[in-house]
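Asker: model this:
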Amino acid sequence: MADAALRILIADDHPMFRAALRYALGEIAPGAHIVEVASQSALEAAIGSGEAFDLAMLDLMMPGAMGFSSLVYARGERPELPVVIISSNEHPRTIRRAQQFGASGFVPKSAPAAVLAEAVGAVLAGRVWFSPQQAERDEGDAQLADRLAQLTPQQMRVLLRLADGLLNKQIAYELSLAENTVKIHVTAILRKLGCHSRTQAAVLVKGLSLEEDGGELHDGVGGLS
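Answerer: This is a model prediction of the structure:
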């Protein structure tokens, strides 16, 4: 799988796990160019930079993210970019939801390096890689994914900040937009999502949260040895 041109994006807020994942990927794809980010805003900057990544390795819990929001954003901005979720939350429904929201693979942080290599190889070959132990398809998640897919990347950025309770002027400042532009985006977001208020839209985004946030711990570093 060695390819000096391979470009991989690692998104995880834990420095030790990023280091372990970088080492493991170095064994899997020697010479690969690896970019690391540690927050939702940094992920947005990296994906929005136009760099031609071949693969993204994404944690579900980073500052500024809400459960699967980073995955939904990445898929909306760069639908051609395969995303592999690397998570300590190994609940079957979490794995199934990752697949429904567009991930190409899911690797538990406790998995050995051989499993990571298998998953990365499969995804880079254009296949998907998921544990056979998954929950049944959830129609509610499928409908939520379809509704969110209607949003543009910029609208998704606005929605995530709206869900955090930010006012239009705060969103405008954070995204370097005119306040009136934010208002236009909010109106379009509510229309596309079929929501009548900002509160209703925020509640909808909460559907991206993990059921068991307590299970999303950064304790899987040793699994990549």
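Asker: use CA for all of it now, contacts and neighbours both
Answerer: Fine.
Asker: Quickly note the distance from Ala11 to Ile34.
Answerer: Distance of Ala11 to Ile34, given as C-alpha to C-alpha, to the nearest Å: 11 Å.
Asker: who has more neighbours, those two?
Answerer: Remark: of Ala11 and Ile34, Ala11 carries more neighbours, 26 against 16, as counted by other C-alpha atoms under 10 Å.
Asker: Which residues are in contact with that one?
Answerer: Each residue near Ala11 by C-alpha atoms under 8 Å, 6 or more residues apart in numbering is listed here: 18, 36-39, 43, 56-59.
Asker: now swap in Val203 and tell me
Answerer: So Val203 contacts Ala163 (C-alpha under 8 Å, 6+ apart).
Asker: does it sit in a helix or strand, and which one?
Answerer: Following DSSP states H and E, one finds Val203 within helix 198-206.
Asker: list the buried ones in that helix?
Answerer: By 16 or more other C-alpha atoms under 10 Å, the buried positions in helix 198-206 come out as 198, 201-202, 204-206.
Asker: what does stretch 30-49 give?
Answerer: Across stretch 30-49, burial judged by 16+ other C-alpha under 10 Å covers 30, 32-34, 36-41, 43-44, 46-47.
Asker: Let's verify Met61: helix, strand, or coil?
Answerer: Secondary structure of Met61, reduced to three states by DSSP: H, G, I helix; E, B strand; the rest coil: coil.
Asker: Settle this for me: it is touching Ser69, isn't it.
Answerer: No: in this structure, Met61 is not within contact of Ser69 by C-alpha atoms under 8 Å, at 9.6 Å.
Asker: the more surrounded of these two?
Answerer: Taking neighbours as other C-alpha under 10 Å, Met61 and Ser69 compare with Met61 leading, 28 against 25.
Asker: what's the helix or strand for the closest residue to the more buried one other than its chain neighbours?
Answerer: Spatial nearest neighbour of Met61, excluding adjacent residues (C-alpha to C-alpha, 6 or more residues apart in numbering): Gly67 at 6.4 Å. Under the criterion DSSP H and E, no helix or strand holds Gly67.
Asker: and this one, so I can compare the two:
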Amino acid sequence: MVRDGLRSIFDDAFPDCTILEADSLEAALRVLDEAGDVDLVLLDLNIPDVSHLSGLQAVRDKFPATPVVMVSGVTDRNVVRDALAAGAAGFVPKSLKRAAIVDALQQVLSGEIYMPDLPGDESAAAEEDLIRARIDTLTPQQRVVLGHLVAGRLNKQIAYELDVSMTTVKAHVSAILQKMNVFSRTQAVIMAGKIGFRG
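Answerer: From the prediction side, this is the model:
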């Protein structure tokens, strides 16, 4: 029933998209493997054959460049935060109205992280805490490189500024994207901008 509802939302809001479906984690991983490039994965928190966030972890491990949005009837703020901390690009409660779901998916597709407003939760503050926690996992050199990305510098400019090879810069950028759980430089810069990070 939930899949039918989500499919109709996609048909209306994203009429040109191709929708792939699976009824278990095993089937989902197989479908993703066969599909190649996928723009977005919607993963039910309680999909069969997973417990808690193991499904998210499995998809992130195998397809680290694909944004995963968790869908759930559960709106416990700890579950939401755990999912986002584990690398989900968004968390969409099944209770959201259609327009809000479309807005959430558009935010994720444009490189944002979507966090729902939860009762008694300051979602903007919670998102900033999440971003800070991710940036705190960076090494000092990675923080410097992120600062250069925020300043809009290209890899070759960063290599020149830091007197390191392009290969080293690329390795730092890859590590930054992985630790911040984002899929592009642009997303990393958007996230860093939300907390005023300058390096």
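Asker: tm score of chain vs chain?
Answerer: Here the TM-score for the pair of chains, by TM-score structural alignment, normalised by the length of the second structure, is 0.58; 124 aligned residues with a C-alpha RMSD of 1.9 Å.
Asker: Where in the second structure does the helix holding Val203 of the first structure align, residue-wise?
Answerer: Aligned using TM-score structural alignment, helix 198-206 of the first structure spans no residues in the second structure.
Asker: So what does Glu34 of the second structure match up with in the first structure?
Answerer: So Glu34 of the second structure corresponds to Ser49, using TM-score structural alignment.
Asker: if we can go back for a sec, just name the closest of the contacts of Ala11 of the first structure to Arg75 of the first structure, please.
Answerer: Of all the contacts of Ala11 of the first structure, Arg75 of the first structure sits closest to Ala56, with 10.4 Å by C-alpha to C-alpha.
Asker: got a list of contacts for the helix or strand the closest one falls within?
Answerer: If you go by DSSP H and E, Ala56 of the first structure is part of strand 55-58. For strand 55-58 of the first structure, contacts defined as C-alpha under 8 Å, 6+ apart pick out 7-12, 70-71, 81-86, 124.
Asker: Kindly indicate which of the residues you listed lies nearest Glu174 of the first structure.
Answerer: Of all the contacts of strand 55-58 of the first structure, Ser70 has the smallest distance to Glu174 of the first structure: 17.1 Å, by C-alpha to C-alpha.
Asker: Name all residues that make contact with the closest residue to that closest one other than its chain neighbours.
Answerer: What sits nearest to Ser70 of the first structure in space, not counting adjacent residues and going by C-alpha to C-alpha, 6+ apart, is Gln40, at 6.6 Å. For Gln40 of the first structure, the contact set (C-alpha under 8 Å, 6+ apart) comprises 62-65, 70.
Asker: So Pro92 of the first structure sits against Phe130, correct?
Answerer: No: the criterion here is C-alpha under 8 Å, and Pro92 of the first structure misses it with Phe130 at 10.3 Å.
Asker: ok, the two, which is more surrounded?
Answerer: Under the criterion of other C-alpha under 10 Å, the comparison of Pro92 of the first structure against Phe130 puts Phe130 first, with 18 against 15.
Asker: Map the more buried one onto the second structure.
Answerer: Match for Phe130 of the first structure (TM-score structural alignment): Met115.
Asker: related to what we said a few turns ago, quick one: what's aligned to the residue nearest to Ser70 of the first structure in the second structure?
Answerer: Counting by TM-score structural alignment, Gln40 of the first structure lines up with Leu25 in the second structure.
Asker: In the first structure, which residue is most central in space?
Answerer: With distances taken as C-alpha atoms, centre = their mean, the residue of the first structure nearest its centroid is Leu71 (2.4 Å).
Asker: Stretch 54-65 of the second structure corresponds to what range in the first structure?
Answerer: By TM-score structural alignment, stretch 54-65 of the second structure lines up with residues 69-80 in the first structure.
Asker: mind listing what's buried in that stretch?
Answerer: Using 16+ other C-alpha under 10 Å as the test for burial, stretch 69-80 of the first structure gives 69-78.
Asker: Let me have those in JSON lines, extended by distance to Val182 of the first structure.
Answerer: Formatted as JSON lines, those follow (distance: C-alpha to C-alpha, whole Å):
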{"residue": "Ser69", "distance to Val182 of the first structure": "19"}
{"residue": "Ser70", "distance to Val182 of the first structure": "20"}
{"residue": "Leu71", "distance to Val182 of the first structure": "23"}
{"residue": "Val72", "distance to Val182 of the first structure": "20"}
{"residue": "Tyr73", "distance to Val182 of the first structure": "18"}
{"residue": "Ala74", "distance to Val182 of the first structure": "21"}
{"residue": "Arg75", "distance to Val182 of the first structure": "22"}
{"residue": "Gly76", "distance to Val182 of the first structure": "19"}
{"residue": "Glu77", "distance to Val182 of the first structure": "18"}
{"residue": "Arg78", "distance to Val182 of the first structure": "22"}
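Asker: Which of these sits closest to Met156 of the first structure?
Answerer: Closest approach to Met156 of the first structure among the buried residues of stretch 69-80 of the first structure (C-alpha to C-alpha): Tyr73, at 6.5 Å.
Asker: Many thanks, have a good one.
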